[in-house]
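> Task: produce atomic coordinates for the following.
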Amino acid sequence: MSETGSHENVSDENLPSEQAQAHGAVEKADDPFADPGLPPHEHRIQDIDERAAKRSERTVALMFTVSMLATVAFIASYVAFPIDKIVYVWPLGRVSILNLALGLTLGIALFFIGAGAVHWARTLMSDEEMVDERHAVAADPETEAKVKADFVQGAKESGFGRRKLIRNTMFGAVALVPLSGVVLLRDLGPLPEDKLTHTLWRKGKLLVNENTNEPLRPEDVSVGSLTFARPEGLEHDDEEFNNEIAKAALMIVRLEPGDIKDKKELDWSHEGIVAYSKICTHVGCPVSLYEQQTHHVLCPCHQSTFDLSDGARVIFGPAGHPLPQLKISVNKDGYLEAQGDFEEPVGPAYWERKR
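As a prediction, this is how the structure comes out:
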């Protein structure tokens, strides 16, 4: 009797079926696993206390403001700290103070944008769960109108229009963060100005053999041979050697004057000795393979092929223009010398060059 009586005293509203009907659940007859529905909505303190809502608003605004300050600190760090300054930071050890500052400030800037957005959503935007039945992908006019109305309602409940402090600080944080990427573009290096259009070659500069380190005479270059040269005064132990040789590297070939088809090439040569840039005009690899019978030189990287008997024009491969020629002659002491710089920039094309 006591067991039966206890069951009778249980309120009907505590039964799963009654809960399901109370909270919008769909109940099927004789279904022991009926959907219990959503629990009753519990209001947050921000929903019923405007002072609490204002505190949350100020907290979100503070996070967005911290993000803005961190972005400013990122830019200031980039300008203030030298790239080669190393400091000891436990437990990281020895690190670049510039990299450390950039990583911390950018991380803080991105973190507080996310944290502000999350705090805004959890404390101020509507958190009431809504049940909507599945519908076809193609919406009918009534559904479209409902979606638009829901969007307007959601925007209104988010307080985006009403809470101007959050809105303005969020705009500021999101607008400043991309400046970090813009500033990092400076790491591409200083502006080249006219450095790409000039090399160390000048009028009177002797052609120095890369293998012997001695100035070249015409008799040192035999027909069919390939010789590499550099400008006089550029030594291997120079601090800027790699930067300069990347532009000034020269290859010298001796052809029979009658085999030279291009008049300018013939005028710029000496007794069939022609001098061309060694830097491929595709991506800057060193051209180093010479075919004596055809007078062709081949770039080993991507097989661009140039005809040295016809102005070093491209006859195969991805290179976009001929190898630049260096005008040479012989000085009074019998050494090969340059008559000036290359007439056009060496190496791959870029948008500022004329060809």
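
> When you work out contacts or count neighbours from here on, use the C-alpha atoms and nothing else.
Fine.

> D262 against G311, yeah?
Yes: with contact defined as C-alpha atoms under 8 Å, D262 reaches G311; the gap is 5.7 Å.

> if you count what's nearby, which of these two comes out ahead?
G311 (21 against 13; other C-alpha atoms under 10 Å).

> where does the more buried one land in three-state SS?
Under the three-state scheme (DSSP: H, G, I helix; E, B strand; the rest coil), G311 adopts coil.

> likewise A349?
A349 ends up coil, using three-state DSSP.

> OK, contacts around E57?
120, 124, 163, 165-166 (C-alpha atoms under 8 Å, 6 or more residues apart in numbering).

> Next: L326.
268, 274-277, 338-343.

> ok, now A319?
Shown in contact with A319 (C-alpha under 8 Å, 6+ apart): 280-283, 304, 348.

> go again using 10 Å as the cut-off
Counting by C-alpha atoms under 10 Å, 6 or more residues apart in numbering, A319 touches 280-284, 299, 302-306, 313, 347-349.

> Show me how to select, in ChimeraX, the buried members of those.
Here is the ChimeraX selection string for the buried members of these, based on 16 or more other C-alpha atoms under 10 Å:
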select :280,281,282,284,299,303,304,305,306,313,347,348,349
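
> Need the residues that contact stretch 181-201.
74-75, 78-79, 102, 106, 207, 230-234, 244-249, 326, 337-347, 350, 352-353.

> want to put them side by side, so please do this one too:
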Amino acid sequence: MSNVPDPAVTDDLYPNPGLPEHHWRPTDVDPKAERRAERQVATLFGLSAICTVLFVVSYFTFDVGEDWDTIGGFGASNLTLGLALAGALLFIGIGIIQLARKLMADQEIVEYRHPAGSSEADREMALTALNTGIEESGIGRRPLVRNSLLSAVGLVGVTALIPLWDLGPKPNQVGPDKKYDYPGAGIENTIWVEGMRVVRDVTGTPIRPGDLEIGDLINGEPEGIFNGGEDGEPLEGVVLQINKSKGAVVVVRMEPDEIIHGEGRENWAVDGIVCYSKICTHVGCPISLYERTTHHLLCPCHQSTFDLADSAKVVFGPAARALPQLPLGVDEEGYLIATAPFDEPVGPSYWERG
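Here you go, the predicted model:
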């Protein structure tokens, strides 16, 4: 006896209920209701755009730091940025839901899954179904909804870009009447100035040429890190860390006749002592792995290698340019000093570098 049920008997016992009767929505049969729904959806997208604008305005309006603006005891900047961004995303979400509920087609579509790649006929059918879905969504024939949606989604992207403003001081924002005004401000500047001593990076001890033997490498910093620079004001907090990171140098002594001076740099060394930025020109890692016989300095991050005997030129690795060199001299007390600041920005390349 077969265990396969008889289809006729099965149909009698469990009749196919079929699909329920389709109920038309008001927007499907009433043009006024359809236009009203369009305006509702467009309004939601418009509210999202307004929230994005409020996000940008709040970002530049409310101060943060020691004298924070507050609203109801909360930081005004954080509060308004959070509410504005939440509103921008919320109104887009509600608008899309209303678009799907009231304006997009609500007919059921069945798609059969295949275990392998579809045939050309199936692919053409899928493209046809996709185009049909786009057509039934009404986006093409509803410019008000389409344009408001695109505007809202496009503006929300601004909320991700605006915070990039705080990544660091910019070269055109340095000076007494600019936004940033502290020693070494700006990505093109350091605290190094003419006459500033080169000191050891931890103790701040000044360095005499006689302190270095042939082959020695010392990690150094500008003396202004410890005494505040030209104005004598001590550096603290973020300003201190910025200047320590940008002003770090390596001081190396080698035989004077082993040095290949760059053009115009014949007087930048003192008795075979040269000084270069400690910041790798690839992605900004600090470097000090020195091989004294070859005068090569190796970056531990990505193995960029610089020849300190030849203007710190790149001899291996992904770095695209030599380490900036600091011109050296000796002051009246016999200590190493910078005879000028760096003549190029330190650190990795960026879009405004010439």
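
> And the helices in structure 2?
7-13, 26-29, 31-61, 76-102, 120-137, 143-156, 158-161, 224-227, 237-247 (DSSP state H).

> Setting the sequence-adjacent residues aside, check what's closest to S309 of structure 1.
I260 (4.6 Å; C-alpha to C-alpha, 6 or more residues apart in numbering).

> List the contacts of the one you found.
266, 269, 272, 274, 295, 308-311.

> Among the residues you listed, which one is most surrounded by other residues?
When neighbours are taken as other C-alpha under 10 Å, the top entry among the contacts of I260 of structure 1 is L308 (29 neighbours).

> What's it aligned with over in structure 2?
L308 of structure 1 maps onto L308 in structure 2, with residues paired by TM-score structural alignment.

> Tell me which residues touch that match, please.
Contacts of L308 of structure 2 (C-alpha under 10 Å, 6+ apart): 250-254, 259-260, 274-276, 290, 292, 294-297, 314, 322-323, 325.

> Just the ones of the residues you listed in strands?
Mapping the contacts of L308 of structure 2 onto strands (DSSP state E) picks out 250-253, 274-276, 290, 296-297, 314.

> ok so, going back, tell me which two in the contacts of E57 of structure 1 are the farthest apart.
L124 and L165 (13.1 Å; C-alpha to C-alpha).

> Pull up the overlap in contacts between those two.
By C-alpha under 10 Å, 6+ apart, the residues touching both L124 of structure 1 and L165 are 57, 60.

> Looking at those two, which is more packed in?
Of the pair L124 of structure 1 and L165, L124 is the one with more neighbours under other C-alpha under 10 Å, namely 24 against 15.

> The more buried one touches R44, doesn't it?
Yes: using C-alpha atoms under 10 Å, L124 of structure 1 makes contact with R44 at a distance of 9.0 Å.

> Are any of the contacts of stretch 181-201 of structure 1 buried, and if so which?
Buried among the contacts of stretch 181-201 of structure 1 (16+ other C-alpha under 10 Å): 74-75, 78, 102, 106, 207, 230-232, 234, 244-249, 326, 337-342, 344-347.

> Out of the contacts of L308 of structure 2, which end up buried?
Looks like these have 250-254, 259, 274-276, 290, 292, 295-297, 314, 322-323, 325 buried, using 16+ other C-alpha under 10 Å.

> Could you count how many residues lie near G195 of structure 2?
G195 of structure 2, neighbours per other C-alpha under 10 Å, totals 17.

> residue in structure 1 matching it?
Match for G195 of structure 2 (TM-score structural alignment): G204.

> Contacts only, for that match.
Neighbour list for G204 of structure 1: 231-232, 328-331, 336-340 [criterion: C-alpha under 10 Å, 6+ apart].

> same deal with G284 of structure 2?
245-246, 278, 299, 301, 319, 346-349.

> Can you add distance to L38 of structure 1 and give the contacts of I260 of structure 1 back as JSON lines?
What follows is those, written out as JSON lines (distance: C-alpha to C-alpha, whole Å):
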{"residue": "L266", "distance to L38 of structure 1": "91"}
{"residue": "S269", "distance to L38 of structure 1": "90"}
{"residue": "G272", "distance to L38 of structure 1": "93"}
{"residue": "V274", "distance to L38 of structure 1": "87"}
{"residue": "H295", "distance to L38 of structure 1": "84"}
{"residue": "L308", "distance to L38 of structure 1": "82"}
{"residue": "S309", "distance to L38 of structure 1": "85"}
{"residue": "D310", "distance to L38 of structure 1": "84"}
{"residue": "G311", "distance to L38 of structure 1": "82"}
